[in-house]
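Student: here is my input; please provide its structure:
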Amino acid sequence: MTGRVAAVNLGVVTEAQWAGDASGRSGIDKRPVDGPVLLRADGVTGDFIGERAHHGGPDQAVYAYAQEDAGWWSAELARDIGPGGFGENLTTWAVDVTGAVIGERWSVGSALLQVTKPRTPCLTFAGFWGVPDLIKRFTVRATPGAYLRVLRDGEVGAGDPVEVVDRPAHGVTIGEVFRATSLEPELLPRLLDVPELPASTMEKVRRRLNVAG
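Tutor: Next up, the predicted model:
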């Protein structure tokens, strides 16, 4: 089955005590839109990001989450979690997001995207869902979704195929990076051989391993 985009979602401004930025506003509430959306190197056109110190930027320009993984959470929590419910810009179908290799490139619509790193759960996410122990549960489940760089600006819409056009030989996946940095530190040395990881992530890995840059 060919992977595809199930929905493109844009954040709306949400004001809440749990919101991450100093003004109490968050863009985690993302909702499906009709028609194509322009993805740029600096982010998704029309998307709202509240706490830019930890969200957005070239290495986190787009966030993708698999509809299949969302379905697991819907069953686990006995509640409907629709597209955008994880704060994702792209809800995918039949795409192995957790198994995506760091640095692999996706052709989606007229855009070219590159997988960079997994999402790290935060208190804003837990507050949005109203599940106090969500960070722990999300970490144990280890299906974090993937951040992507935009290598070529382009428009993406629901129904567009997701084609993997290049996959680095190192084979280190989104799931492996997430487990290495949160659950299984013995995997950290593997990440030293992944040049496509964001510099900030690599710096943290080297610091934890006490390895010079």
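Student: C-alpha from now on. contacts and neighbour counts both.
Tutor: Noted.
Student: how about the strands of this protein, start to end?
Tutor: 4-11, 14-15, 25-26, 30-32, 37-40, 43-44, 62-66, 90-93, 105-108, 111-118, 146-152, 154-156, 162-166 (DSSP state E).
Student: can you redo the ones you listed as JSON lines with mean neighbour count and distance to residue 187?
Tutor: Below are the strands of the chain laid out as JSON lines (neighbours: other CA atoms under 10 Å; distance: least, CA to CA, whole Å):
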{"stretch": "strand 4-11", "mean neighbour count": "24", "distance to residue 187": "31"}
{"stretch": "strand 14-15", "mean neighbour count": "16", "distance to residue 187": "37"}
{"stretch": "strand 25-26", "mean neighbour count": "23", "distance to residue 187": "33"}
{"stretch": "strand 30-32", "mean neighbour count": "21", "distance to residue 187": "33"}
{"stretch": "strand 37-40", "mean neighbour count": "21", "distance to residue 187": "33"}
{"stretch": "strand 43-44", "mean neighbour count": "24", "distance to residue 187": "30"}
{"stretch": "strand 62-66", "mean neighbour count": "27", "distance to residue 187": "23"}
{"stretch": "strand 90-93", "mean neighbour count": "26", "distance to residue 187": "27"}
{"stretch": "strand 105-108", "mean neighbour count": "22", "distance to residue 187": "23"}
{"stretch": "strand 111-118", "mean neighbour count": "26", "distance to residue 187": "15"}
{"stretch": "strand 146-152", "mean neighbour count": "23", "distance to residue 187": "19"}
{"stretch": "strand 154-156", "mean neighbour count": "20", "distance to residue 187": "35"}
{"stretch": "strand 162-166", "mean neighbour count": "16", "distance to residue 187": "24"}
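Student: could you also give me the structure for this next sequence, so I can compare it with the first?
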Amino acid sequence: METASVLAVCRVHQLLSDEGSMGVTAIDKRAVEGPVRVHKLGLHGDIQANRVHHGGVDQALYAYSQDDADYWVGELQRELPPGVFGENLRVAGIGTTTAVIGERWKIGLDVEVEVTSPRVPCATFQRRMDEARWVKRFTEAGRVGTYLRVIKTGTIQAGDHIHRVFVPTHGVTIGNWFSAPTIEVMDALRDADADGEIRLQPEYHDEFEKLQRRLGA
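Tutor: From the prediction side, this is the model:
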């Protein structure tokens, strides 16, 4: 069994001009050497240009698994180094899309993070990847990775081991919620949140209302 670990820690290399509403994007993340401090709002020295849709305490870090990256290497027939998806952490031996919402990981000696929500692809991401129909393809593949909330701050670096320290009993994964949301999935998350087993970010409740209207529940 592969030991779960951090393959790379990535932060913004340079701000790029972008056609979106902000006019600039911090999606150009690249691997850095040595230890990096992790704060409640993310990596020291990193930037989220648009904190309406990215960042904040509930989306402080974005993690993407090497398994999912390898899938895209096969699909796109090109190298996809750590950071190319805009991720802060490229990880191995642990799923990001298959992570249970609310599960917690200990990274290295002192950092603890919590799985919060799936990454929703946007036009900026499509421009970054320069692939036709990228948002649609990324969405349909469902290999979206996960945002993380920082529970305990500290220092991380490439090579740090990752240990699951808590997995909620509701069983709903990031991929379940992103690709196949149902009333049953919604109820499981809402009950776990109400019982205090997990703490959903506020946006989930807006999505619950949309789902109920769409499915007529």
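Student: re the thing from before, residue 181 of the first structure is nearest to which of the strands of the first structure?
Tutor: Closest of these to residue 181 of the first structure is strand 111-118, at 9.9 Å (criterion: CA to CA).
Student: contacts only, for the residue most central in space within the second structure.
Tutor: Central residue of the second structure (CA atoms, centre = their mean): residue 146, 2.3 Å from the mean position. Residues near residue 146 of the second structure by CA atoms under 8 Å, 6 or more residues apart in numbering: 62-64, 96-97, 99, 115-119, 174.
Student: TSV please, covering the residues you listed and showing distance to residue 10 of the second structure.
Tutor: TSV is the format used below for the contacts of residue 146 of the second structure (distance: CA to CA, whole Å):
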residue	distance to residue 10 of the second structure
62	10
63	10
64	11
96	16
97	19
99	20
115	18
116	19
117	19
118	18
119	16
174	22
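Student: related to what we said a few turns ago, among the strands of the first structure, which comes closest to residue 180 of the first structure?
Tutor: Ranking the strands of the first structure by distance to residue 180 of the first structure, with CA to CA as the measure, places strand 111-118 first at 10.9 Å.
Student: what packs against the closest one?
Tutor: Helices and strands touching strand 111-118 of the first structure, by 3 or more CA pairs under 8 Å, 6 or more residues apart in numbering; DSSP states H and E, are strand 105-108, strand 146-152, strand 154-156, helix 174-182.
Student: just checking, what packs against the shortest one?
Tutor: Counting contacts by 3+ CA pairs under 8 Å, 6+ apart, the secondary-structure elements packed against strand 154-156 of the first structure are strand 37-40, strand 111-118.
Student: could you redo those as TSV and give each row distance to residue 160 of the first structure?
Tutor: Output for those, formatted as TSV (distance: least, CA to CA, whole Å):
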stretch	distance to residue 160 of the first structure
strand 37-40	12
strand 111-118	11
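Student: can you tell which of these is closest to residue 83 of the first structure?
Tutor: Between residue 83 of the first structure and those, the tightest spacing by CA to CA is seen for strand 37-40, at 15.3 Å.
Student: residues near the nearest residue to residue 36 of the first structure once chain neighbours are set aside, how many?
Tutor: Of all residues not flanking residue 36 of the first structure in the chain, residue 157 sits nearest, at 4.0 Å (CA to CA, 6 or more residues apart in numbering). Around residue 157 of the first structure there are 22 other residues, counting by other CA atoms under 10 Å.
Student: circling back: nearest to residue 22 of the first structure, out of the helices and strands packed on strand 154-156 of the first structure?
Tutor: strand 111-118 (24.6 Å).
Student: read off where that closest one ends up in the second structure.
Tutor: Mapping strand 111-118 of the first structure onto the second structure (TM-score structural alignment) gives residues 111-118.
Student: mean deviation, that stretch versus the first structure?
Tutor: Following superposition, stretch 111-118 of the second structure is found to deviate from the first structure by 0.5 Å on average (mean CA distance after the TM-score superposition for the first structure).
Student: ok, back up a step: can you name the residues that contact the residue nearest to residue 36 of the first structure?
Tutor: 5, 7-8, 34-37, 109.
Student: repeat that with 10 Å
Tutor: 4-9, 33-38, 90, 108-110 (CA atoms under 10 Å, 6 or more residues apart in numbering).
Student: now residue 30 of the second structure
Tutor: Going by CA under 10 Å, 6+ apart, residue 30 of the second structure touches 8-14, 81-89.
Student: for residue 44 of the second structure, state which of the residues you listed is nearest.
Tutor: Comparing the contacts of residue 30 of the second structure against residue 44 of the second structure with CA to CA places residue 11 closest, at 8.5 Å.
Student: surely the closest one meets residue 88?
Tutor: Yes: in this structure residue 11 of the second structure lies within contact range of residue 88 using CA atoms under 10 Å: 5.9 Å.
Student: any residues in contact with both of the two?
Tutor: Common contacts of residue 11 of the second structure and residue 88 (CA under 10 Å, 6+ apart): 27, 29-31, 42-43, 46, 61.
Student: among these, which one lies nearest to residue 185 of the second structure?
Tutor: Among these, residue 61 lies closest to residue 185 of the second structure (CA to CA), at 24.3 Å.
Student: of the contacts of residue 157 of the first structure, closest to residue 182 of the first structure?
Tutor: Of the contacts of residue 157 of the first structure, the one sitting nearest to residue 182 of the first structure (CA to CA) turns out to be residue 90, at 24.1 Å.
Student: OK, contacts around the aligned residue in the second structure for residue 134 of the first structure?
Tutor: Superposed on the second structure with TM-score structural alignment, residue 134 of the first structure falls opposite residue 134. Shown in contact with residue 134 of the second structure (CA under 10 Å, 6+ apart): 121-123, 125-128, 140.
Student: all set, thanks.
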